[in-house]
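1. From the sequence below, what's the structure:
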Amino acid sequence: MRNKKPALIAITLFTSVILAGFAIVGDPDIPRLWDLQKYKSGYMPLADRSVDIQQISEELYYKIPERVGYKTYPFYLPGREPKGYYAWLLGQQPEIVFNISNIKSEADWVKAGEMIYELPMVTQSFMDSAGDMKTLQQWGDLLRSIHAPVAKDGIIPFLQLVVTQKGKISLGLFACAECHNRVMPDSSVLKGGQGNFPFDHWWGKTIKNNIEQYNLNDSSARDYQIGIFRYLYSAAWVRNEDQAFMEKPEPSKAISIFMATVPGVMHRHGSSLGAPTAIPDLFNLQERKYLDHTGAALNRDISDMMRYEAQNQEMEHTNSYGGFKPDPRPDSIILQSYTRFSDAQAYALAKYLYSLKPLANPDKGPRELVARGRIIFEQEECSDCHTPPFYSDNRLTPAAGFTQDKAGKDTFDLCVNTDPKLALYSRRGTGYYKVPSLIGVWNRSALLHGGYVTTLEELFNPARLKNDFMPSGFNPNIDKPFAVKGHNFGLSLDAEDKKALMAFLRSL
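-> Coordinates of the predicted model:
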């Protein structure tokens, strides 16, 4: 990395993937993952209808090495690991845990999918037989500095350790678990929830540390960030202030934007700097017609979920958006730099995701108050959009400023006037936002699509509409006031009615 141009450091960080393939046999019941016709019919067009999304060819995709599912081991907050843990790990042989020949039942598929959920997308060198603890200490300092949640027994459930060769330990990054594991107040771990790893704080500090480590001057630091932003966030056809900033970033301000998020909010790839996403939970997925806050992908059957998984495990970077490619390198380099899910891996993961059910609120509040809140929910016509039993009507609403297509059964004319940037000015922007499910809202700490508020009390506080408001969630203005506009429903209720309504919502 030392000899690379600064603008390419980010590409190297994300694409020097060292995992290599699963050897599995085919199964006629497993849908084919990479099907371009189904990609075409299964993804919403962009808000700018002139920009067409093209995935790489099926031939190229299936030439990319399959990902190896090595057994993963817990990563402990340094200092809290069992005595002799790393010496024991260094003595372990590599073990591949995904074996399709062992899958005999639906329960087996779900169990195998949970392994894929924990499978890191990329690994990096962590420790070898010399026992150098420097990297371990650095990670300990970093995790403490960002206040990463710690589960029971000192485990950091967002990261994994992997043995790919006896005498060498690797650190696993970017598994599904990194964004969708949630450490609960009792230090247990909920899988598939709105994750609470402070990803953007880690990412912002990593960028800052890289700039300092490589002693980059302002010009080189800017080039470095441009490389990151192109790969992760740029939508070259869009002309707005956020996209213009990413073309000529101010390094310190860019880092401050990452640091302005809160756990449960992240600048995921395909969003835009300054327009992050509240991490969704993964419960009742089979009942959801659209995926992503912007409804970018349809969820018609399990094969759609498989394709969505592949896109979100780095293949999105290989797309062409009207000729713009986040990763513009030739196919020969793509083949060396990426790994892919096998059809069986993606199928198993989809089976696991479809199996996830929400956790019931252990403290639902007084029964009478919840019952009154249900009445208010109906009286205020909340159920028109948040329709039982899943408390979403599975439709799309137009973002402010978007001239929508003719409204049909899946879209309607009501615009709730929340911030439109994600829906209009990003690679995931369709011009719409989907109606989210309210089931499990009690267990979320980032609300609205950008995670601007962190509690129902804040959501129903009319003061958030004012220009002097300081949100407790993501603040695009960093340390200055920001009005959280839109979704005005319930703001005019009196205090007692709001209390009842919130009690009902927390019971879902």
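2. drop to CA atoms for contacts and neighbour counts, all remaining ones
-> Will do.
3. In three-state terms, how would K253 be classified?
-> Classification of K253 by DSSP: H, G, I helix; E, B strand; the rest coil places it in helix.
4. Neighbours of it, how many?
-> Using other C-alpha atoms under 10 Å, K253 has 12 other residues around it.
5. and what of A175?
-> Using other C-alpha under 10 Å, A175 has 20 other residues around it.
6. K134 too?
-> Neighbours of K134 using other C-alpha under 10 Å come to 11.
7. Next, work out how far apart it and E81 are.
-> 16 Å (C-alpha to C-alpha, to the nearest Å).
8. go on, N361?
-> In terms of C-alpha to C-alpha, N361 sits 31 Å off from E81.
9. Same question for K499.
-> Distance from K499 to E81, counting by C-alpha to C-alpha: 43 Å.
10. Who has more neighbours out of those two?
-> Using other C-alpha under 10 Å as the criterion, K499 and E81 rank with K499 on top: 18 against 15.
11. who's in contact with the helix or strand that contains the more buried one?
-> Here K499 sits within helix 495-507, counting by DSSP states H and E. For helix 495-507, contacts defined as C-alpha atoms under 8 Å, 6 or more residues apart in numbering pick out 360-361, 364-365, 369-374, 376-377, 438-442, 456-457, 460, 490.
12. Over to stretch 104-114?
-> 98, 102-103, 345-353, 355.
13. Give me the distance from the lengthiest strand in the chain to the chain's centre.
-> Ranked by residue count and defined by DSSP state E, the top strand of the chain is strand 155-165. Offset of strand 155-165 from its chain centre (C-alpha atoms, centre = their mean, to the nearest Å): 19 Å.
14. Please give the structure of this sequence too, so both can be compared:
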Amino acid sequence: MRHKKIVFIPAIIIAGLFLVSFGLNNMNDIPILWEISKLKSAHLPLVNKSIEVHPIAEDIYKKIPERTAYKTYPFYMPGREPKGYYEWLLKQEPELVFDVAKLKTEEDWIKAGELIYEMPQNFDRFIDSAVNMEELQGMAAFMTSIHMPVSKDGTIPFFQIVVRKKGKIEVGTFACGNCHNKVMPDGSVVKGAQGNYPFDKIFGGGLLANIQESKMADSAASVMLSQSFRGLFGAPWIEHESQEFVKKPEYKRAIAVLLATVPGVMHRHSSTLGAPTAIPDLFNLKERKYLDRTGMLLHRDIGDLMRYAVLNQEMDFTNSYGGFKPDTRPDSVLLKRYTRFSDAQAYALSKYIYSLRPLPNPDKAPAELIAKGKAIFEQDVCIDCHTPPLYTNNKLTPVLGFVPSKEDKTRFDISDICVETDPTLALYSRRGTGYYKVPSLIGVWNRQALMHSGYVTSLEEMFNPARQKDDFIPSGFNPNAGQPFAVKGHSFGLDLNVEDKKALLAFLRSL
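-> Sure thing, here's the model as predicted:
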């Protein structure tokens, strides 16, 4: 026994050294986030290939302050918070929650990544030292007026309460959950989904309120909007009416377009006014070859997802597009204006995103109907683009008016099918590659905005042939703001009879 113990103790030491070494190797395996060569090699060419995308230099990027991950607290619809909640928060000390030295296992990284997913980028004053009930009541009235989704426990999962200084409560915004948290009909919250925060209604409503309160003349209002839109949507090398609208917006029409968006759709930066983006869900993302609606970035490994996340949290404003910079301020100002993820934070976030899986549909149709729908799906051309098991072929589909180059065909997975939907986002924006990414149909039952700009809000509407007629008014985003707008393209399945269509939709909702 004594001999066995002597052998056993060195074995423990050796095993411990191995585990420590393994942990260090894992730390060393974290990709360098802002590696220019990898950023540029991942970025697909723009439609105009003479316009090259140049990220901000590595030495400047490294000087941008890293974000600090503070503990966050639930943000309640004012009036639904627990009694004494704000008074309790005012007594809390700031607490840091991300410590890379404590991350030992895959599960540790995923849990830490969820904290980064909810880590806000921006902080707005909320309560200083005392609770202003009148202000809270006004906030509640505004949120009610725009139909802000509220969970069953009274929280609004798109915001967080943050304490960065004792005695001061701030509202944290622009976290990943802003776009990808969804309040379900039963009041539960799904993370990683196509979110339902009303971005553009708040943005457009805020612009309108500013114009009205300032009593701006129409010309002054248009100038104000053009200054805002330049950084958000400007792409001056593109000659198209959408970019002319960005340069010289008629303010009433511009705001009407913003207010015409629906939950799950937003005019994100680098899109273009009148061609917003339907927010994707983040499920099964590890298996996807391209990132963004336009396939803007190759997804070769976790490092690419890390970089894509950083670009989408405003770092693409610092890009140069053939000399055009969305943010024209000097580097000395950018270093004060921006914050950035640490490499470890972005790595943890990406680990968490990779862990996300779709919610199964709790309300499936009868098995016989689903089986019939599956047979229709497999017999029709659906399966060519939406190939099992991911229900996407992981390819890019060229849009109307764009012909892939020989080089593109060699470098990228390009479908020979053009679905002939509206090409504006793919051709006339800073994200414009000439392609749309073929979406996965897994979890499509839980999306309220379909197609690349969210023109339709249900599968029934998607498969309604009337949507292609000139007198059609879509229930989703409508660039004509309440006037008829034909939702062209993707004609597959429109000629099915009623029973076959019912079966196909039952199958799609089972995925």
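15. Superposed, how do the two chains score by TM?
-> Comparison of the two superposed chains (TM-score structural alignment, normalised by the length of structure 1) gives a TM-score of 0.93, and 483 aligned residues with a C-alpha RMSD of 1.2 Å.
16. Just the buried ones among the contacts of helix 495-507 of structure 1, please.
-> Buried members of the contacts of helix 495-507 of structure 1, counted by 16 or more other C-alpha atoms under 10 Å: 364, 369-374, 376-377, 438-442, 456, 460, 490.
17. residue contacts, the residue lying farthest from the centre of structure 1?
-> Farthest-out residue of structure 1 from its mean C-alpha position, per C-alpha atoms, centre = their mean: E368, at 37.2 Å. With contacts taken as C-alpha under 8 Å, 6+ apart, E368 of structure 1 has no neighbouring residues.
18. repeat that for 10 Å
-> By C-alpha atoms under 10 Å, 6 or more residues apart in numbering, the contact set of E368 of structure 1 is 374, 500, 503-504.
19. again with P276 of structure 2
-> Counted by C-alpha under 10 Å, 6+ apart, P276 of structure 2 has contacts 200, 257-258, 261, 265-270, 424-425, 452-455, 477, 479.
20. From A346 of structure 2, how far out is it?
-> Note on P276 of structure 2: its distance to A346 of structure 2, by C-alpha to C-alpha, is 26 Å.
21. element containing G113 of structure 1, please.
-> Going by DSSP H and E, G113 of structure 1 is part of helix 106-117.
22. Can you point out the buried residues in that helix?
-> Buried, per 16+ other C-alpha under 10 Å, within helix 106-117 of structure 1: 108-117.
23. Starting from L259 of structure 2, give me the distance back to the closest residue to P276 of structure 2 other than its chain neighbours.
-> Nearest non-adjacent residue to P276 of structure 2, counting by C-alpha to C-alpha, 6 or more residues apart in numbering: H267, 4.3 Å away. Distance, H267 of structure 2 to L259 of structure 2, by C-alpha to C-alpha: 11 Å.
24. what's the overlap in contacts for those two?
-> Counting by C-alpha under 10 Å, 6+ apart, the residues touching both H267 of structure 2 and L259 are 199-200, 203.
25. and the alignment partner in structure 1 of Y428 of structure 2, how many neighbours?
-> By TM-score structural alignment, Y428 of structure 2 lines up with Y425 in structure 1. Y425 of structure 1 has 27 neighbouring residues, counting by other C-alpha under 10 Å.
26. my read is H201 of structure 1 is in a strand, agree?
-> No: H201 of structure 1: not assigned to a strand; according to three-state DSSP it is helix.
27. Looks like it contacts F258 (just checking).
-> Yes: judged on C-alpha atoms under 10 Å, H201 of structure 1 makes contact with F258 at a distance of 6.2 Å.
28. so what sits against both of the two?
-> Here H201 of structure 1 and F258 have M266 as joint contacts, going by C-alpha under 10 Å, 6+ apart.
29. Name all residues that make contact with G193 of structure 1.
-> 177, 179-183, 264, 279-283, 356-359, 440, 443-444.
30. neighbours around D29 of structure 1, how many?
-> Neighbour count for D29 of structure 1, taken as other C-alpha under 10 Å: 8.
31. let me redo that: K168 of structure 1
-> 21.
32. count of neighbours near the spatially closest residue to it that is not a sequence neighbour?
-> Closest residue to K168 of structure 1 apart from its sequence neighbours, by C-alpha to C-alpha, 6+ apart: D128 at 4.3 Å. Number of residues near D128 of structure 1 (other C-alpha under 10 Å) recorded here: 18.
33. do the same with N477 of structure 1
-> With other C-alpha under 10 Å as criterion, N477 of structure 1 counts 14.
34. Where do the strands of the stretch 151-300 of structure 1 begin and end?
-> Assigned by DSSP state E, counting those that start in this stretch, the strands in the stretch 151-300 of structure 1 fall at 155-165, 168-173, 181-183, 189-191, 265-266, 277-278, 290-291, 297-298.
35. Report the mean deviation for the last one after fitting onto structure 2.
-> Just to be clear, that refers to strand 297-298 of structure 1. Taking mean C-alpha distance after the TM-score superposition for structure 1, the mean distance separating strand 297-298 of structure 1 from the aligned residues in structure 2 is 0.8 Å.
36. Give me the distance from that strand to the chain's centre.
-> 16 Å.
37. so it matches what in structure 2?
-> The aligned range for strand 297-298 of structure 1 is 297-298, by TM-score structural alignment.
38. Can you give the contact residues for that stretch?
-> Against stretch 297-298 of structure 2 from outside (C-alpha under 10 Å, 6+ apart): 39-45, 288-292, 304-305, 307-308, 412, 431, 433.
39. do that again at 7 Å, thanks
-> Here stretch 297-298 of structure 2 makes contact (C-alpha atoms under 7 Å, 6 or more residues apart in numbering) with 42-44, 289-291.
40. same deal with stretch 182-191 of structure 2?
-> 149-152, 177, 180-181, 193-196.
41. ok, the match of Y428 of structure 2 touching V238?
-> Yes: using C-alpha atoms under 7 Å, Y425 of structure 1 and V238 qualify as a contacting pair, with a distance of 6.0 Å.
42. hmm, back to that, who wins on neighbours among the contacts of stretch 297-298 of structure 2?
-> Y290 leads those on contacts (other C-alpha under 10 Å) with 27 neighbours.
43. so how far is K325 of structure 1 from the residue nearest to I228 of structure 1 when sequence neighbours are not counted?
-> Excluding the flanking residues, the one nearest I228 of structure 1 by C-alpha to C-alpha, 6+ apart is A10, at 5.0 Å. Per C-alpha to C-alpha, A10 of structure 1 is found 15 Å from K325 of structure 1.
44. Please apply the same query to L190 of structure 1.
-> 36 Å.
45. Thank you, goodbye.
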